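Novice: Sequence and predicted structure are below.
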Amino acid sequence: MGNLNKLNPIEAALKFINEHFPNCQGALLAGSVVRGEATETSDLDIVIFDKNLSSSYRESLIDYGWAIEVFVHNLNSYKQFFEMDYKRARPSMPRMVSEGIVLKDDGIIDSIKKEAMEILNNGPEEWSEETINTKRYFITDALDDFIGCSNRAEDIFIANTLAELLSEFVLRTNRQWIGASKWVIRSLKNYDEEFANYFVEAFDNFYKTGNKKRVIQLVDYVLQPFGGQLFDGFTFGKS
């Protein structure tokens, strides 16, 4: 990628917006470089606010030695993304806005940041009892497949599904934001670092040894406060 020509992230981001969005009303630099978590493969996440745009868009490119992801909005379109992220309980856009370093501001950024922080602080909507029971059923179903499976290749992918379902259940029943990929473990740690370590160790032990005991114990521990595993008597859509 031409690392010898790579600029400081803030300098690169400023050059980028001055070249590509000189008339925007606001711009933020977000992502791992802002959180101090940058790696060799990190990119620049840049959020642009431009009142003259008819609609939002996202674009990926390479410039100034950096891979750049740019999220471009007018002064209304970002609200739709805030709402979508709230409904799916993955606050990607509010998080970028709240943590972002201001690159340009014509007096609009403060209020948008306050909107983002309010969403993050309030957390996602509470799951209904029906949703909790439905999730319990699917976790139980995946666990039964996991316990009964004797095929190592299938075991691995069932475990992956179980980990995803279980992490979502823990976080949502505690009114916490969820995540995907690396944000699964980050979300668990933000909620409870001790539990996150317990969660990782259980699945790591299975992947290394094939022993399912700790994963089974983990599932039972998570479901127990909500009535445990659920199969007998579960219905969905019955009138």
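Specialist: Cool, the structure landed. Residues are numbered from 1 along each chain as shown.

Novice: alpha carbons only for contacts and neighbour counts from here, please
Specialist: OK.

Novice: who touches the most centrally placed residue in the chain in this structure?
Specialist: With distances taken as Cα atoms, centre = their mean, Gly179 lies nearest the centre of the chain, 2.7 Å away. Counting by Cα atoms under 8 Å, 6 or more residues apart in numbering, Gly179 touches Arg90, Arg186, Ser187.

Novice: also this one, for the comparison:
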Amino acid sequence: METTDKTAPLEAARKFIDQNFPDCDGALLAGSAVRGEATATSDLDIVVFDSKVPSSYRESLMASGWPVEVFVHNLTSYQAFFRDDTERARPSMPRMVSEGLVLRDTGVIDAIKGEAQTLLAKGPEEWTDAAIRTKRYFLTDTLDDFIGCTDRAEGIFIAGALAEGIAEFELRTHGRWIGASKWIVRSLKQYDGQFAEHFVEAFDHYYRHGNKERVIELADQVMQPHGGRLFEGFSMGK
């Protein structure tokens, strides 16, 4: 990444904390800058823990040439975000805390990092048979829309929904965390690099050539161990 007009990420983050949260209990630099994946449009993700803050908040700022996303918590409010992320199976906050580089610590960071790492290692709550059945039905419905679609414009967006559904189904039925946007592919790579490659190739082939077969095969592949496509006999709320 080109940083000609920017202070180095870690230096910029430390300066930001010194200027904006000099008395905080702890602070971490997380995100792409820590993982070595920063791009020309990346920001600095900074998590702050301050016992004097009454409730959590998020703020976007500019500092040292960087866009900064700061996530501010007191010493208990972050736990609600951990719980919410666990329930939706997208561990954004636990991941930031776990991977974060320490910018400041008065002795609170190790325990909070330990909570995050324990949560991440445990994985999301296992889907019940009923949940799998419901997800099979809606994935089948999206797949049917995709198969029957003859409008290229509509097909592009149905394929996007199908990609999310396939990724979610494969990951959750294997007890793995899911993601949104770029984290769909990242989560799949963490789960199974070969599957992730197959997934990307299938959708890339459709978007480039309009051929649906690889995507259809992929959807059937993930549903097959759980009974395949589902329509007849499904009901909700009866």
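Specialist: Structure received. In this text the structure is predicted, and so the values were computed from the model without any measurement.

Novice: Just the TM-score for the two chains, thanks.
Specialist: The TM-score (TM-score structural alignment, normalised by the length of the second structure) is 0.98; 236 aligned residues with a Cα RMSD of 0.8 Å.

Novice: Give the helix, strand or coil label for the residue nearest to the centre of the first structure.
Specialist: coil (DSSP: H, G, I helix; E, B strand; the rest coil).

Novice: any idea what it aligns with in the second structure?
Specialist: Aligned by TM-score structural alignment, Gly179 of the first structure pairs with Gly179 of the second structure.

Novice: Run a quick neighbour tally on Gly175 of the second structure.
Specialist: 17 (other Cα atoms under 10 Å).

Novice: where along the first structure do the helices fall?
Specialist: Here the first structure has its helices, by DSSP state H, at 9-20, 32-35, 77-88, 92-99, 109-122, 129-148, 152-173, 182-191, 193-209, 213-223.

Novice: With respect to burial, which of the ones you listed scores highest?
Specialist: Highest mean neighbour count of the helices of the first structure: helix 92-99, a mean of 21 (counted as mean count of other Cα atoms under 10 Å).

Novice: the inter-axis angle of it versus helix 77-88?
Specialist: 120 degrees (axes from the mean of the first three to the mean of the last three Cα atoms, to 10 degrees).

Novice: Mind giving me the packing neighbours of helix 92-99 of the first structure?
Specialist: Judged by 3 or more Cα pairs under 8 Å, 6 or more residues apart in numbering; DSSP states H and E, helix 92-99 of the first structure is in contact with strand 26-30, helix 77-88, helix 109-122.

Novice: if we go to 7 Å?
Specialist: Contact partners of helix 92-99 of the first structure among helices and strands, from 3 or more Cα pairs under 7 Å, 6 or more residues apart in numbering; DSSP states H and E: helix 77-88, helix 109-122.

Novice: Compile those helices into JSON lines and extend it with columns for distance to Lys238 of the first structure.
Specialist: Output for those, formatted as JSON lines (distance: least, Cα to Cα, whole Å):
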{"stretch": "helix 77-88", "distance to Lys238 of the first structure": "25"}
{"stretch": "helix 109-122", "distance to Lys238 of the first structure": "33"}
